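S.K.: coordinates only, no sequence provided:
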């Protein structure tokens, strides 16, 4: 313990000074010896630290976006070296190095606030032991030892003995109930934060080491905090519960306002943006315009959510511009409706006889309708009936009479062979064909 304290001694004095300054402010309101004064001082310390870590959090978001942009290349590497896991890992690390991406950047906020965490832990342990530390002198030490949060002293732990808890003027039952509830809340908030990140703000179409890392953190971190929480003083549990709640709220804001491309959160955000555009007739806000501008710049590289957003804009009569604004466009509506109609239209299926006699030529549904109008089909049907009635009498004539008939005689012209032609080739009737007229040369 002394070794750890010496490692973080450089930050123990600043942390104790910040707590004392907040205690003076809250002590004037709630009283200097109350748990509210000391508890709110710890909460304010967390808020101050997290505000200072906002630039690091922004860097974390940018690194996450870079990981998402690299997913197509990651997928290509996974497919290429599917059977060689070692080579796959080497190519992944090479890609990270070339693009300057760090897959472990999501841990940076936790690593950055670790010194403050251990410094606060050492301060509270010193208070529990009755030792002055940093700028906390003897009067402040006695005030902190008298402070209780829901009946549990700030320096008490779940594993403390009844005698040690009694020395802090509290009961062991109160201490264990308060610490157990805070440990459960701390672990649950950590799990919910990671779960909403995995379920809503990650593109699940491609498996990457980043996704595996987040999945591991989702299950491991709550267990770690639950196990370690029984050895944390109540004041440290207040600190860690506050920072988890802050992280959860911060993550919810990012998911709703700046979601990861290709995620469920992006689809929900773009649908809200589409509803706002159709209602107001414009894109409101600089940030929303920048998002539309970025989607327009992607061109054909847009994901499914972004293509659905542009289709919705076109159906509503809007067209997105390169500067992130939208304009009214009747052409966009026509293209959206025409594109849908074109996808529904399918070429007419040819019969087997058409495929065999057409010489490889195909006739579209439009050409078939132009070459075979309803009036012509009616005439063909009438001719078919007349030919079928005349066929039996013609077959009874002597063969000599059929041969003696000249091609130029009236008999030859009475029943000429009916031939039809269209632009795509000969058109044959499906089923049994009519018998040839005996006066035909063929």
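M.R.: Yep, that arrived. Computed from a predicted structure; not experimentally measured. Numbering: from 1, shown residues only.

S.K.: alpha carbons only for contacts and neighbour counts from here, please
M.R.: Noted.

S.K.: ignoring the adjacent residues along the chain, who's closest to residue 53?
M.R.: residue 109 (6.9 Å; C-alpha to C-alpha, 6 or more residues apart in numbering).

S.K.: flag every buried residue along the host helix or strand of the one you found.
M.R.: Counting by DSSP states H and E, the element that carries residue 109 is helix 108-129. By neighbour count with 16 or more other C-alpha atoms under 10 Å, helix 108-129 contains the buried residues 109, 113, 115-128.

S.K.: what segments of the stretch 51-200 of the chain are strands?
M.R.: In the stretch 51-200 of the chain, the strands defined using DSSP state E, counting those that start in this stretch lie at 148-149, 152-153.

S.K.: show residues contacting the first one.
M.R.: What that stands for is strand 148-149. The contact list for strand 148-149 (C-alpha atoms under 8 Å, 6 or more residues apart in numbering) reads 34, 35, 36, 39, 154.

S.K.: how far does it sit from its chain's centre?
M.R.: Counting by C-alpha atoms, centre = their mean, to the nearest Å, strand 148-149 is centred 43 Å from the centre of its parent chain.

S.K.: try it against this one:
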């Protein structure tokens, strides 16, 4: 890893270690896992302005949907013109499709740092003591073994599946009658990609994934009422 990338990983190590030390009297062997959850919540709070912007954009697109449908129908034989007019309509209203992706994209650096933190035995020239943390007997720095039956891995898989189910249901509910079968199928399947991702990342990163996806489902349920 390039040396200039060591700084954020080292900084994250000291921050997570400090939080784990604070939580140790309460969490005991689960202090490191609780620290990850706490850091994830802090990240989502920092990104709340982007989430609010994404929700405003989603509501604005819902308001514009009748006009978008009219444009699509009017220029059904000229898709390029329809796309131009829809883009102009969105620009004039200040709505952008990218706004909904901002919270997810903004999290990528944090996720990368956490992944790097729990895949390195040495951080900043020191042994990575966070790797000693466990969750129901499973080391949080170990990747998900495919045939594992320990409570930590089974619990993570079940909870990710539950959150993905509610996420998929919410996305399907927000699709209108113009949605294509492909769009509906993607809405059903894509949220369950977290289960696939969890199979290739350390348990610690899986905890981040579970916490942030749960946050997203609850956040959208509240803000899009």
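M.R.: Ah, there it is. Remember, predicted model here, so these are calculated numbers, not experimental data.

S.K.: re the thing from before, of all the strands of the stretch 51-200 of structure 1, which lies closest to residue 309 of structure 1?
M.R.: Among these, strand 148-149 comes nearest to residue 309 of structure 1, with 50.4 Å by C-alpha to C-alpha.

S.K.: have a look at how far, on average, the closest one is from structure 2.
M.R.: Its aligned residues in structure 2 lie a mean 1.2 Å from strand 148-149 of structure 1 after superposition (mean C-alpha distance after the TM-score superposition for structure 1).

S.K.: ditto for stretch 180-194 of structure 1
M.R.: Averaged out, stretch 180-194 of structure 1 is 2.7 Å away (mean C-alpha distance after the TM-score superposition for structure 1).

S.K.: re the thing from before, now tabulate the contacts of strand 148-149 of structure 1 in a markdown table and tack on secondary structure, distance to residue 147 of structure 1 and neighbour count.
M.R.: Shown next, in a markdown table, are the contacts of strand 148-149 of structure 1 (DSSP: H, G, I helix; E, B strand; the rest coil; distance: C-alpha to C-alpha, whole Å; neighbours: other C-alpha atoms under 10 Å):
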| residue | secondary structure | distance to residue 147 of structure 1 | neighbour count |
| --- | --- | --- | --- |
| 34 | coil | 5 | 18 |
| 35 | helix | 4 | 25 |
| 36 | helix | 8 | 20 |
| 39 | helix | 9 | 24 |
| 154 | coil | 7 | 27 |
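
S.K.: leaving out sequence neighbours, find the closest residue to residue 224 of structure 2.
M.R.: residue 55 (7.0 Å).

S.K.: ok, so of the contacts of strand 148-149 of structure 1, who is nearest residue 376 of structure 1?
M.R.: residue 39 (94.2 Å).

S.K.: which ones are touching the residue nearest to residue 53 of structure 1?
M.R.: Counted by C-alpha under 8 Å, 6+ apart, residue 109 of structure 1 has contacts 53, 56, 57.

S.K.: and the first one, what's its match in structure 2?
M.R.: Taking TM-score structural alignment, residue 53 of structure 1 has residue 47 as its aligned residue in structure 2.

S.K.: count the residues that sit near its match.
M.R.: For residue 47 of structure 2, the neighbour count with other C-alpha atoms under 10 Å is 16.

S.K.: quick one, helices of structure 2?
M.R.: 6-27, 31-46, 48-74, 79-93, 102-117, 151-173, 181-189, 193-198, 203-223 (DSSP state H).

S.K.: of all the ones you listed, which lies closest to residue 132 of structure 2?
M.R.: helix 31-46 (8.5 Å).
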